[in-house]
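one predicted model, sequence on top.
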Amino acid sequence: MTATHSFQDEVVYQIYPRSFQDSNSDGIGDLKGIQQRLPYLKKLGVDVLWLNPIYRSPDKDNGYDISDYEAIQPAYGDMTDFEALLNAVHDNGMKLLMDLVVNHTSDQHRWFQESKKSKDNAFADYYIWRDPVDGHEPNNWGSYFSGSAWTYVPARGQYYLHLFAPGQPDLNWENPEVRQSVYSLMKFWLDKGANGFRMDVINLISKPADLPDAPQAAGAEYGNVESLVADGPKLNDYLQEMNREVLSQYTDILTVGEMPGSTPEDATHYTNLDGSELNMVFQFQHVNLSPNPDARLGKWNDQPVKLPELKQAFARWQVALDGKGWNSLYWNNHDQPRTVSRFGNDNPQYRVISAKMLGTTLHMMQGTPYVYEGEEIGMTNVHYSTLDQYEDLESINAYQALVNDEKAVTPEKMLKYLSHISRDNARTPMQWDDSTNAGFSTVKPWFALNSNYPQINTKQALADQDSVFYYYQKLIALRHDSDLIKLGDFELLDPDDGDVFAYKRHYNGQTLLVISNFTANEVSRDYGQEHADSLLIGNYPDDQARVLRPYESKVYQFNN
């Protein structure tokens, strides 16, 4: 395989606009704030900036409930600000990736406002409506955000489907007019010069025929809908149509589909390298690993993931997509806790070294790496201790369901779970310096800062040549310069080793050996590293060959 697509060379930086940089002293990050920080991102070396939704929204789910796809959320600025940002991104040699949210809209979108009025208007079939069954919901589907996935509207005498919040009704992709409306809004942004889309839960758009009941765990109030709605029967048809009518009409467009519940085998169809659907997939297997024996709790836990399971999750996708599709590489994003807190060690003694270890382990794999804002300086979970500190709808609903309704867990235990894995851990404002409000704003931010910002911030990182920032800068530069890193196939070593993650990459007679110690203990491993031609990168200043110090990671290259 050779690098024939630009996305195989690129590294993406994800920006959560609300929390990145406030430019107008209202406590909320905005587009002008992002523009101010472009020199920092250019210095890091990333190629593409992905913005979480910046469209007009009631903000019931932090912008993933869109009421107008062709308008900017006023708190972020206006269209003039967007165009200025886009031009500045391009002037800096980078691309801009928009977030496309078209499984659902906001219930405030004019399409839904019309649809809910009656069964015989122009937008009546833009959403998924069903009659009651025996006076109740049409089936047992549960929302991803807990509770029923159905809400009743008296004006129609029907329920509408919302796989997420009630304020996020699902679009009816069976309706060709819906699809054409989506393609029109995509063209609106691509015509402005946007460079592609990250597509939110795009593999949920094709629902199964007849909407049957979902599997229901013992004691659970609702069925687990993901196994039914992921990778629906017409998903390939819809993505191919989208590609024909929109994506293929533009040059050098980057597309990534967020696909919860997808298998690698399915993903080879959606991300095939012939360019007929999408460029790459966001999959969830490695971040959805849970040590919970109680199915009622879902992802909510405070236990470390078992390393053999983590390795197998990565290896499964690395092997299955090699030469057939393309993967996204990520540890964290706006929906996941901070990686150094979840998979590394955020104790001050080990935070920097384990953050570098995690970066090395990920960036040496095949796929397109994604860096989430603050990851490159080793930002940590915020470790809140009371429920009223949380903003995230999923977290608050889960507390209500598991503590108050089902009595499945104690309040104290649930708060520990939230502290470990809530999405809010990723959404605290970016830590720029040690001044009041961390350089994010001159006023109190929309969301409380992590209290460790005086110690962990970009000003400190840029002043320290041994910081996580400069290490990530080197990782990105190595990928840009190496076809072995970009394209080599993947071989997992010692899959049952509970302490060390080791793998090889092979390409054109060259071999890459990656060895990462996921523990705070010194261990020893022999993979023939003494015979390597070079040590490409390591997170300690010297190399002790077979010895692996706490959270040590090193990458060796063997030539022909």
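Alright, I've got the coordinates.

drop to CA atoms for contacts and neighbour counts, all remaining ones
Noted.

on contacts alone, who are the packing partners of the helix or strand harbouring Leu362?
Per DSSP states H and E, Leu362 falls inside helix 351-363. Packing partners of helix 351-363 (3 or more Cα pairs under 8 Å, 6 or more residues apart in numbering; DSSP states H and E): helix 339-342, helix 468-481, strand 510-517, strand 553-558.

following the third one, which helix or strand shows up next?
When you say that, I think you mean strand 510-517. Per DSSP H and E, the helix or strand that comes after strand 510-517 is strand 523-524.

buried sites along the helix or strand following that next one?
Per DSSP H and E, the first helix or strand lying C-terminal to strand 523-524 is strand 534-538. Across strand 534-538, burial judged by 16 or more other Cα atoms under 10 Å covers Leu535, Ile537, Gly538.

now do stretch 187-204
For stretch 187-204, by 16+ other Cα under 10 Å, it's 187, 189-190, 193-204.

touching, Gly439 and Gln431? I think so.
Yes: counting by Cα atoms under 8 Å, Gln431 is a contact partner of Gly439 at 6.9 Å.

neighbour count for those two, which is higher?
For Gly439 versus Gln431, the count of surrounding residues by other Cα atoms under 10 Å is larger for Gln431: 28 against 20.

let's check: the centremost residue of this protein is which one?
The centroid of the chain falls nearest to Asn333 when counting by Cα atoms, centre = their mean (4.2 Å).

just how off-centre is the helix holding Leu362 within its chain?
Distance of helix 351-363 from its chain centroid, counting by Cα atoms, centre = their mean, to the nearest Å, is 18 Å.

can you name the next helix or strand after it?
Criterion used, DSSP H and E; the element after helix 351-363 is strand 368-372.

okay, one more to line up with it:
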Amino acid sequence: MGSLATIAKPWWKDAVVYQVWPASFKDTNQDGVGDIRGVIESLDHIQSIGADTVWMCPIYASPRIDFGYDISDYEAIDPNFGTMADVDDLMQECHNRGMKFIMDLVINHTSDQHKWFQESRSSKTNPKRDWYIWRPAKYDEKGQRLPPNNWRSNFVGSAWTWDETTQEYYLHLFAPEQPDLNWDNLKMRKAVYDSAVRFWLEKGIDGFRIDTMTIYSKNPALPDAPITDPTSEWQSGRKWYGDQPKVFEILKEITAITSQYGEKMTVGEFGALKNLNVALDYVGASNRCVGMGFQFETVCVGYALNHWHIRNFSLQEFKQTFGKWQQFVEETDGWTCAFLENHDIARSVSRFGNDSPRYRATSAKMLAILLATSTGTLFLYQGQEIGMTNVPATWPIEEYLDISSQNYWKSVKTATDDKAVLDGALANIRKVARDHARTPMQWSDKPHGGFTTCGKGPWMRTNDNYVDISVEKQAHDPDSVLSFWKQMLALRKQYSDIFVHGTWRTMDVENPATMTFVKQAEGEKALVVLNFTDQPQPVKIPEDFRGSKPLITNLNQWYPETLSAYEGRVYVA
């Protein structure tokens, strides 16, 4: 993958980014929905953890079919969240604290309520008709109308919807209310760059998290996808829309714009990408596409995002994928990032740790050690700093509000009334639904976790364990998950050469219970040992680190040759 003698260190490589899901963060106007003022009020909390960058999920004008990822106006703010003046204040308050502020860039698709799509669907001769992807129907031998191809939507069913007005289908890789833009149209491109990119750069934004960055460009022939799921009428068309040559051209154009405004952070979603050579095409500095990409191979081990075929996975698999993307940047001009949670995935302590009352705090701290010692830009999701968990297994399906969860449930229920199949579907939702990350932030043990004082309660039910897990409860407890995160992020900053920029070597690849790795920089190295089980595990400390006490451990008592349940330690030599 080539080598590079010197690797540049822009500010965003050492950043610790705190991701805000605004609807569930903090409600200041008592309407049950989080708002921008709630983020402004909480900047001291965010900064106190050790984060220096705020990433705000979509707050643009939107019908909110997909919680704001269906944008009807890139230059307006959803009144549920506040006003443009509130955003200006938030950005200014971040900058006053020496913090950075980034937002989502959602440009694979718009809302079907966007004025561009409204014009596009009005007639086949409208000047914006070709701003979206329209195709005539196909017909089978019985004369029945069929979509142009067999592509599956990421939200269940066909990726095509019939439009009565103009008697054609339009493409949507997500919900029918999220029509895909046609990136082959250069006028459309310029309009997106002006409205979604330059508009916000002019306001002083520090960068973008780029939604679904690998799928903008579609093979113009729109061929049928290969049959990879014989049980379904619809198939993944990723072969024809993932990582197409033109997508790199588009990302270079975006970077050419952002670079006119100084050093900006860009981080995009790799999605299902597993090929490191292709990943480097995106994030290699010399290619000038994006600064870094989120790899989902680790966080989605055992399943694919928005697809519900879920299997058990081993710690060996987790380690293999984690180490793969850590080492990806060595001897290249690429960059990586470290995360275990975001708005699309279940809570990390429930998925990779142990969320029982006995082990929740210990395992959450163990995962904090893993992330804080990992190479790359660190991303922390709201509530992760206090060890928030998945929702209880007793919650009925009605409490799951995400479009992906509900569409999956409806599709299973439509197909069968077999109790075992329905129970299996509900079990899948309880494991990996996006809803787990979207419950209201738990600020205190007051009603609704202190998220809102709205009489009718929050837009989504607060996790029942807010009485035990909250910011207020942990803020002054030196043994809390929150206090531990503060310690770990302070150490990450102190030892940034090793932790942020160092090389990575996994030492116990085949061990099914522990994760041991060495981080190394010039003249310095660190050993990290982690127990992913609820049983004591033997630990072998290499000669280089023998005789030294751990720099930090997540337990008050430790034994030289044994790791206690969910114990983690860091040694520095």
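Noted; the coordinates are in hand. No experiment lies behind these values; they were computed from the predicted model shown.

before we move on, back to that, output the helices and strands packed on helix 351-363 of structure 1 as TSV; include the columns mean neighbour count and distance to Asp9 of structure 1.
Listed next are these as TSV, based on neighbours: other Cα atoms under 10 Å; distance: least, Cα to Cα, whole Å:
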stretch	mean neighbour count	distance to Asp9 of structure 1
helix 339-342	24	24
helix 468-481	20	6
strand 510-517	23	17
strand 553-558	22	19
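
and of those, who's closest to Lys311 of structure 1?
Among these, strand 510-517 comes nearest to Lys311 of structure 1, with 11.3 Å by Cα to Cα.

can you name every helix or strand that that closest one contacts?
helix 351-363, helix 483-487, strand 500-507, strand 553-558.

could I get those as CSV with distance to His90 of structure 1?
Formatted as CSV, these follow (distance: least, Cα to Cα, whole Å):
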stretch, distance to His90 of structure 1
helix 351-363, 25
helix 483-487, 24
strand 500-507, 32
strand 553-558, 33
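
please identify the deepest-packed of these.
helix 351-363 (a mean of 24; mean count of other Cα atoms under 10 Å).

got the angle for that helix vs strand 553-558?
Angle of helix 351-363 of structure 1 versus strand 553-558, following axes from the mean of the first three to the mean of the last three Cα atoms, to 10 degrees, is 40 degrees.

now helix 351-363 of structure 1 on structure 2. Mean distance?
Once the two models are superposed, helix 351-363 of structure 1 sits on average 0.9 Å from its counterpart in structure 2 (mean Cα distance after the TM-score superposition for structure 1).

in structure 2, what residue corresponds to Leu211 of structure 1?
Per TM-score structural alignment, the equivalent position to Leu211 of structure 1 in structure 2 is Leu222.

actually Val256 of structure 1, not the one I wrote
Using TM-score structural alignment, the equivalent of Val256 of structure 1 in structure 2 is Val267.

what about its match, which SS state?
The three-state label given to Val267 of structure 2 by DSSP: H, G, I helix; E, B strand; the rest coil is strand.

now do the same contact list for it.
Val267 of structure 2 makes contact with Phe208, Arg209, Ile210, Val290, Gly291, Met292, Gly293, Phe294 under the criterion Cα atoms under 8 Å, 6 or more residues apart in numbering.

quick check: the last one vs Gln326 of structure 2, distance?
Okay, so that is Phe294 of structure 2. Distance from Phe294 of structure 2 to Gln326 of structure 2, counting by Cα to Cα, to the nearest Å: 12 Å.

equivalent analysis for the fourth one, please.
The span separating Val290 of structure 2 from Gln326 of structure 2 equals 18 Å under the rule Cα to Cα.

can you pick out the residue with more neighbours from the two?
Neighbours were counted for Val290 of structure 2 and for Gln326 using other Cα under 10 Å; Val290 has more, 27 against 21.

what sits against the more buried one?
Residues in contact with Val290 of structure 2 (Cα under 8 Å, 6+ apart) are Leu251, Lys252, Thr255, Thr266, Val267, Gly268, Tyr282, Val283, Gly284.

over in structure 1, see which of those survive.
Retained in structure 1 by both residues aligned by TM-score structural alignment, their matches' Cα atoms under 8 Å are the following of those: Leu251, Thr255, Thr266, Val267, Gly268, Tyr282, Val283, Gly284.

just the buried ones from those residues?
Buried positions within these, assessed by neighbour count (16+ other Cα under 10 Å), are Leu251, Thr255, Thr266, Val267, Gly268, Tyr282, Val283, Gly284.

nearest to Thr83 of structure 2, of these?
Thr266 (24.8 Å).

can I get the helices and strands packed on helix 351-363 of structure 1 in a markdown table with distance to Gly45 of structure 1?
Formatted as a markdown table, these follow (distance: least, Cα to Cα, whole Å):
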| stretch | distance to Gly45 of structure 1 |
| --- | --- |
| helix 339-342 | 20 |
| helix 468-481 | 6 |
| strand 510-517 | 22 |
| strand 553-558 | 20 |
